[in-house]
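1. Next come a sequence and a model predicted from it.
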Amino acid sequence: MSNELPTLKANVLYDVFKGADKRVFSQYLHKFIHYNHETLAFLDVHASILGIDPDVELSFETNKYIGAIPLRSPVNGKQIGDLLVYPRFAKERYRFLEMTQLLTLLDEQIEPDYLNSMPLASGPLVQPPQYYDAIKYIQAFQTASRENWQKFRTRECIYDFPKSNTNWQKYILKEHLPENKLMFPVRDNELSTHHLEWQQAKYVFDLAKEELAKPTTPVSFRFKVLDLIKTLAVETYNVQPVPVQKFIIRVSDPLSIKQLKTQGNIFLNRKSKEVSAWRIDIAQLFERYAQYILKRVINRMPARFYSNPKFSAYGDLPAWGMRYLEPDALI
């Protein structure tokens, strides 16, 4: 991520802030910073005004976050576009590809923060990448499919003899017909793998497939799980998907099912959110990556590696003393 973005010259700003008086253009830039103060602070972007009228310029400086925020015009306060901050060496088409590859390598789950702001003008084009969450869910779905996850389900059956759970009220309505005399409606409870929650899991699996099929998903990620998707689709062909907005995680659920539901809720939460201002702490990601590299090196040496150890000091300390220390890595 580049800390200092290219400075916007006056001739460029005139086209963006249409209707602004060029004689006092610096006042409009001050209004622009004031109107967008909250969203710029959310993304930790510092805006500076350089020069004097009419040759005034606007510059931005980023910090540790990547993300997108909506921007308001200083002329009328209406939305004029978005500011997108993405990793420094990212390609134009797949801006978050390298970041997502690191997340996959580290097996880390870093969730974006959202701000209650106006929707982004660019919509889904600048939203955080969802294909990573889709891949994580499909992998969790594969693990859960190996679990013999059975639950009771209720089925409406017809028997030619009465049972303890016969629906007599329903039987009375039709028994006057001779052909229905020996047709007893029964609600059977049986253990099955094709229960409601597994049907809901299949529904989210289908959503994840659709997400990976979008042109915004890098080809390398799509091919990575293509065979797995085909296999799981064949195995669950007879499972009827049932829509769900949120999985309920129960204490009695097996570990693989809890992980499936957790990842499913993350994926569903991302898809249901309106595309507003968001950010991801890229510094946290590269801290984990540095720890990953160090740990791999240390594993080949007669040494031990500790991630984020915590040290506290007690008693009388000088003014320059530190009472708390948490290094990123300790060897």
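-> That came in fine, so what should we check first?
2. Only C-alpha atoms from now on, for both contacts and neighbour counts.
-> Will do.
3. Now do the buried residues in the strand or helix carrying residue 188.
-> Using DSSP states H and E, residue 188 falls within strand 184-192. Neighbour-count burial for strand 184-192, counted by 16 or more other C-alpha atoms under 10 Å, picks out 184, 185, 186, 187.
4. Structure two is appended below for comparative analysis:
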Amino acid sequence: MAKKQSNTDWVKSLQPSRLNVLELNDSERSYLATSFLSQHVNARNEDPVVAKLVHQFLKINKPYLNELDVQAQLSYSGDDIKLNLKSHTKIGAVPLISPITHKNEYSLVIKPRFGWNGVGPILSRTGFRYLPQILELPQLRISETHIPPWVLSTVILSRIENLIKKLDRRFEMTTEVHPIPKGSVDWADYAQRRVSSANFLDFNCTYSDLRDNRLVKSFIKHTLQKQKQSLETQRDFGIFVIQLIDYCDSLLQNVYDASPVKPTPLQLSKLLSQSFKGDTLTKGIQAIKWTSEEKGLAGIGDLHGLPWSMNMEVLFESYLESVISRISGKIGGIIKSGRLRETIIPIDWDPPLIGSQRSLVPDIVFTRNDDLFIIDAKYKDHWEDLNIKNWNNLEDVIKERHRNDLLQILAYTTGVSQKNISCCLVYPCKKETWKSLLKRNRHIHKAEISRGNKRINVFLTAIPFDLDEENIEKLLPIFLN
């Protein structure tokens, strides 16, 4: 009777292997080779075994894939087994578990499809309006060489500031010298030392005092000092690092009376066990832990890193807001941000309609003199499609989405009273596309709609993620008509 094959007979003995990184862009469907799994298969007919491994791989990694909104399934063309991945607008990096070792052997990295030269520079251009979300997942085996350390510092300092604001206070027994008796006085010390040295108003007092948690404050001071030391070595990155150093100094003022103490893993574990998941204390202690262990954000590189994610729709809105702020600095004007809920246009249903939309929220409203500009960021491929193909050759779904974008921004104009109104849809584009548009003077498209005594200008434009001051001026015709 043939010996029954064990679950590991068809798997080669695992040796310490190279790092396995699965990469794809946001908002795309990608068919990735399954060689990262098949390399461990030891069978004459590999396909059934590889298919089984892929199914196990997808099952155990579903929670990690969900963190980046990735849909995954096995795809078999008859020739090859592929890993069919569909990403959406989230980018970032998460660990993936091997179905063979059940350890974090792999990593998934999603990059922005319009390209940039790293998370750090783009965050600085947005003025840190939107920061990466650090995921509560196991550590990755890689870190992003294009993510400088100061990027994580922005997250850490923000968490530390919130921790300081919410720091619990408790009664502690304190011994200090006071000019008047307080609590329990050490009269023997007073008689033998103070009086003999003519210090008649020095009383060594022990009393219960309501103070901030001294241990956590000591950890915070150690963290801030370490962050400042790191930031001091990164001054060449630009003015934003100097701003972070000033931010760090301002936080240090809140713990000036504490002595810096490096926390032990046991102390951090105890503090984390006392807090609730997701609360300010947990996030603050995590920031202290990352600093103590010198973690970095994960991506593509050689070192260990923290899993993270960012929503490109929110990031593009933040980036556009920073661009409009720079334009406002050149020509004047007042900016209101949808991100800060400053642009809400309420919808009043009569009678109230439960479940329907209650308000309109443009991304940016910019007023200058008597002119009103309603600006909406659209993190979509429409602009690239419109400039590569003509309207007749576009897919119906793209046409419909573009029409919806126009109708949406025109709907915003119904809630305003100004006579001179301009609407602007802004799409992202690649740097090469931007240069081509400038060369052909096609970077701005304009239409005009007249309604009685109200005139509405409609603009379509696109911007890359690395606009410098010279290129920002190319957008001024939208606001200076």
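-> Perfect, I can see it now. The model shown is predicted, which means the values in this text are computed figures rather than measured ones.
5. on that earlier part again, give me the residues contacting the strand holding residue 188 of the first structure.
-> Contacting residues not belonging to strand 184-192 of the first structure are listed as 150-163, 165-168, 170-171 [C-alpha atoms under 8 Å, 6 or more residues apart in numbering].
6. cutoff 7 Å now
-> Strand 184-192 of the first structure has contacts (C-alpha atoms under 7 Å, 6 or more residues apart in numbering) with 150-162, 165-167, 171.
7. Going along the chain, name the strands of the stretch 1-150 of the second structure.
-> Here the stretch 1-150 of the second structure has its strands, by DSSP state E, counting those that start in this stretch, at 20-25, 29-33, 71-76, 81-86, 90-96, 106-111, 133-134.
8. Ok, which of these comes nearest residue 376 of the second structure?
-> Nearest to residue 376 of the second structure, of all the strands of the stretch 1-150 of the second structure, is strand 90-96, at 19.2 Å by C-alpha to C-alpha.
9. What is that closest one packed up against?
-> Strand 90-96 of the second structure sits against helix 62-67, strand 106-111, strand 308-311, with contacts defined as 3 or more C-alpha pairs under 7 Å, 6 or more residues apart in numbering; DSSP states H and E.
10. With distance to residue 387 of the second structure and mean neighbour count added, can I get the ones you listed in CSV?
-> Shown next, in CSV, are these (distance: least, C-alpha to C-alpha, whole Å; neighbours: other C-alpha atoms under 10 Å):
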stretch, distance to residue 387 of the second structure, mean neighbour count
helix 62-67, 33, 17
strand 106-111, 23, 22
strand 308-311, 25, 20
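11. what would these look like in CSV with distance to residue 218 of the second structure?
-> Below are these laid out as CSV (distance: least, C-alpha to C-alpha, whole Å):
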stretch, distance to residue 218 of the second structure
helix 62-67, 34
strand 106-111, 35
strand 308-311, 28
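12. For the first structure, which segments count as helices?
-> Per DSSP state H, the first structure carries helices over the ranges 10-16, 25-35, 37-42, 97-106, 131-145, 168-174, 196-212, 219-224, 226-235, 255-272, 282-298.
13. what would the ones you listed look like in a markdown table with distance to residue 317 of the first structure?
-> Formatted as a markdown table, the helices of the first structure follow (distance: least, C-alpha to C-alpha, whole Å):
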| stretch | distance to residue 317 of the first structure |
| --- | --- |
| helix 10-16 | 53 |
| helix 25-35 | 43 |
| helix 37-42 | 35 |
| helix 97-106 | 39 |
| helix 131-145 | 47 |
| helix 168-174 | 82 |
| helix 196-212 | 55 |
| helix 219-224 | 53 |
| helix 226-235 | 58 |
| helix 255-272 | 45 |
| helix 282-298 | 30 |
